[in-house]
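# could you work out the structure for the sequence below:
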Amino acid sequence: MDSFEEVFDCSRALVFGIGGSGDVVGTLPTVRLLEQHGIETVIGGLAWERSIVDPQPGPRSIDELDEVDRVSESLALGSGDTRTHDGIAFAETAVASCLGCDVAFLDVTDGAEGFGEGLETACDRLDIDVVIGVDSGGDVLASGSEPGIVSPLADGISLAALAQLSLPTCIGMFGYGSDGELTLSELHRNVGSVAADGGLLGAWGLSPMVGDELERIVEEIPTDASRLPLRVSRGDVGTHSIRDGKRTVELTPASTVTFYLETATVANHSDMASIVSGTCSLEDADRRLRSEGFDTELSYERSRDDDG
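Below you'll find the predicted structure:
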């Protein structure tokens, strides 16, 4: 893909949050933009919640979900009734209830290779001709050297899987700096590197109409990275505390914009995507990242579980 306008020639898009939890909320501006251009959309996200929501470490597989229709090994369509067998609801569940539509639940337990194969199959069966993976905050642009990275596993698997698809894909980055994993200077540097290689495809801002809809959704879902851009759109720029005061982020008007980036270019700048590429299980992807010195979100969740 050379420019984001190419997406408008497609007929049906899968737009999913690539990092789990509240990333699905950050897809809304893109979904509404595509719909305005007559493109049917399937909205979705990874079946992976933060430990404050789901005490079981790691993502959930489709086999662990109730009230879903399996489309492939990596994707199932669910609703506001979708739960795990032990009763855990996801951010995607709340989005389905708020929007009154089916939502895709994505399973990354088969690693980057397995996830990509399952996505390819699902897109064929659902007549999807473009896939947009949306990250809230910007950590998908991490090169691997940044000390603030806390979620390399989900982003790395999603990015590597998207890079292997045969159909057109791109990355959407919503909420510039709103997750606190990358500093503004790191984000500026990394966006600049991708742009220098021809990977910046376009951008779209948060409109008041979509902002009102987003506000109704974030009332139901605990997500800093997708909630803070809404506050910025209402004029609340500057320093914000997130994660119960454990981090601070500096937000600018750029936080209200979704930047669209060419998938392969982003993947080429990502150590995480390179490390997990070709993996066929979550455990293998996690092991590879940890062997390269990364602290993964899975290992963090397991340590919390052991402490509890």
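# use CA for all of it now, contacts and neighbours both
Will do.
# would you map the strands across this structure?
Counting by DSSP state E, the segments of the chain that form strands are 12-17, 40-46, 65-70, 75-84, 103-106, 130-136, 169-174, 200-205, 238-242, 247-251, 257-262.
# make a markdown table from these and add distance to residue 96 and mean neighbour count to it.
Listed next are those as a markdown table, based on distance: least, Cα to Cα, whole Å; neighbours: other Cα atoms under 10 Å:
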| stretch | distance to residue 96 | mean neighbour count |
| --- | --- | --- |
| strand 12-17 | 13 | 27 |
| strand 40-46 | 9 | 24 |
| strand 65-70 | 12 | 17 |
| strand 75-84 | 5 | 21 |
| strand 103-106 | 6 | 29 |
| strand 130-136 | 17 | 28 |
| strand 169-174 | 20 | 29 |
| strand 200-205 | 23 | 18 |
| strand 238-242 | 25 | 14 |
| strand 247-251 | 29 | 18 |
| strand 257-262 | 22 | 25 |
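# sequence B follows; please return its structure for comparison with A:
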Amino acid sequence: MLDPALYGTESPAVILTYAWDRLLIDPVPGPRGLANFTGLHQLTPSVHAVPADAKPVAPAGSTLPRLAAELPHTFALIDPHHGAQGITRQLQELIEHLQPESINLLDVGGDILAQGDEPTLRSPLGDALTLAACCQLDAPVRLLVVGPGLDGELPAEALRDRMGPTMLTLTAEHTEPVSSVLEWHPSEATAMLAATARGVRGLCEIRDAGLPVPLTDEGPTVHEADLDDALTRNQLARAILNTETLDQAEQHSREICGYSEIDYERNKATWLGTQPEQSLDRENVLHQLDQFEAQARSRGITHTTFRRLTEALGYNGTQRQDLRQLLLNNCPEQYQAPLWRIPTEASNPS
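Next up, the predicted model:
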């Protein structure tokens, strides 16, 4: 979404990204590495692209091959299993190979600007690894934050003095190149970013924990932040600069932040493995939906994501798209793409 907005469409970016889909897509905790895919295309000794015909090795799952099929960009795989040093090596090889005009480190939400001890922080490890890696490059890297607060971790007001003024505000037109992707991709932060760019405002409930995220005029804004300041502030990123394994980085996260988000995924995956699969019975689903929406209204919630609905109603990742289709078929007026609108009491008295 941001690449054509900043640079046009003539030369789509190479996007170096994690294969770290949450458990609704990938039942295996943590990020995937090179060994978890077949059909990768080697770009440099340590960097491989994920083409449309690549496949994750079962039981792992990944959205990257489908993204590669639907978008013009090249998706290359960040492999964090060799720590920050390994990611730095990947970046250096890519820079030598591509000779890019610019290098942007992009974070949706702004938790990359965290200190590491904030009580609302949920997933600092991936951000800290990429920040640590980028700060060890000789080439200049621009740190961009889009959608302050939209990841449900650091509130937008806490980020205002940590980043520069608005350099771009995304609009509905900017979301058009990814409209088809937003119909199936599970990213909640990207869904809210697109929704706010399209003018949606309110309070959106996300994740399994039901975190409330304000949808405001700040939602579709893009800011530049100082890379060195971010490293100075981010305790975890500084601690993992020299790590050579993901296990080392995880241990630093436990010591500094009090937890590892991969431990959380491990525990959740174990729990999910004990849950029976519910039948997607239409009447039962709509009854569950009415109950959920009544409770959400009482919390002041105006919108939610399909990931939140799937988990709140007790369904699993393999049922997510079928559940989504059932809801769209029965309540199409509540789809405020790509979010689900919670009706007011007046509009849905039942």
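# now distance to residue 184 of structure 1 too, for the strands of structure 1, in JSON lines please.
Below are these laid out as JSON lines (distance: least, Cα to Cα, whole Å):
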{"stretch": "strand 12-17", "distance to residue 184 of structure 1": "21"}
{"stretch": "strand 40-46", "distance to residue 184 of structure 1": "26"}
{"stretch": "strand 65-70", "distance to residue 184 of structure 1": "38"}
{"stretch": "strand 75-84", "distance to residue 184 of structure 1": "34"}
{"stretch": "strand 103-106", "distance to residue 184 of structure 1": "30"}
{"stretch": "strand 130-136", "distance to residue 184 of structure 1": "14"}
{"stretch": "strand 169-174", "distance to residue 184 of structure 1": "14"}
{"stretch": "strand 200-205", "distance to residue 184 of structure 1": "17"}
{"stretch": "strand 238-242", "distance to residue 184 of structure 1": "12"}
{"stretch": "strand 247-251", "distance to residue 184 of structure 1": "7"}
{"stretch": "strand 257-262", "distance to residue 184 of structure 1": "15"}
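# closest to residue 183 of structure 1 out of those strands?
Closest approach to residue 183 of structure 1 among the strands of structure 1 is made by strand 247-251 (7.8 Å; Cα to Cα).
# which residue numbers in structure 2 does that closest one align to?
Matched against structure 2 by TM-score structural alignment, strand 247-251 of structure 1 falls on residues 211-215.
# mean deviation of the matching stretch from structure 1?
Compared with structure 1 after fitting, stretch 211-215 of structure 2 deviates on average by 1.1 Å (mean Cα distance after the TM-score superposition for structure 1).
# now for the equivalent of residue 304 of structure 1 over in structure 2, how many residues are close by?
Counting by TM-score structural alignment, residue 304 of structure 1 corresponds to residue 268 in structure 2. Counted by other Cα atoms under 10 Å, the residues lying close to residue 268 of structure 2 total 14.
# do residue 123 of structure 2 as well
Number of residues near residue 123 of structure 2 (other Cα under 10 Å) recorded here: 20.
# how about it, nearest residue that isn't a chain neighbour?
Spatial nearest neighbour of residue 123 of structure 2, chain neighbours left out: residue 261 (5.7 Å); criterion: Cα to Cα, 6 or more residues apart in numbering.
# the one you found contacts residue 127, correct?
No - using Cα atoms under 8 Å, residue 261 of structure 2 is not in contact with residue 127; the gap is 11.8 Å.
# could you report the neighbour count for the alignment partner in structure 1 of residue 64 of structure 2?
In structure 1, residue 64 of structure 2 lines up with residue 92, judged by TM-score structural alignment. Look at residue 92 of structure 1: counted by other Cα under 10 Å, it has 35 neighbours.
# where's residue 92 of structure 1 relative to residue 184 of structure 1, distance?
Noted for residue 92 of structure 1: a distance of 29 Å to residue 184 of structure 1, by Cα to Cα, to the nearest Å.
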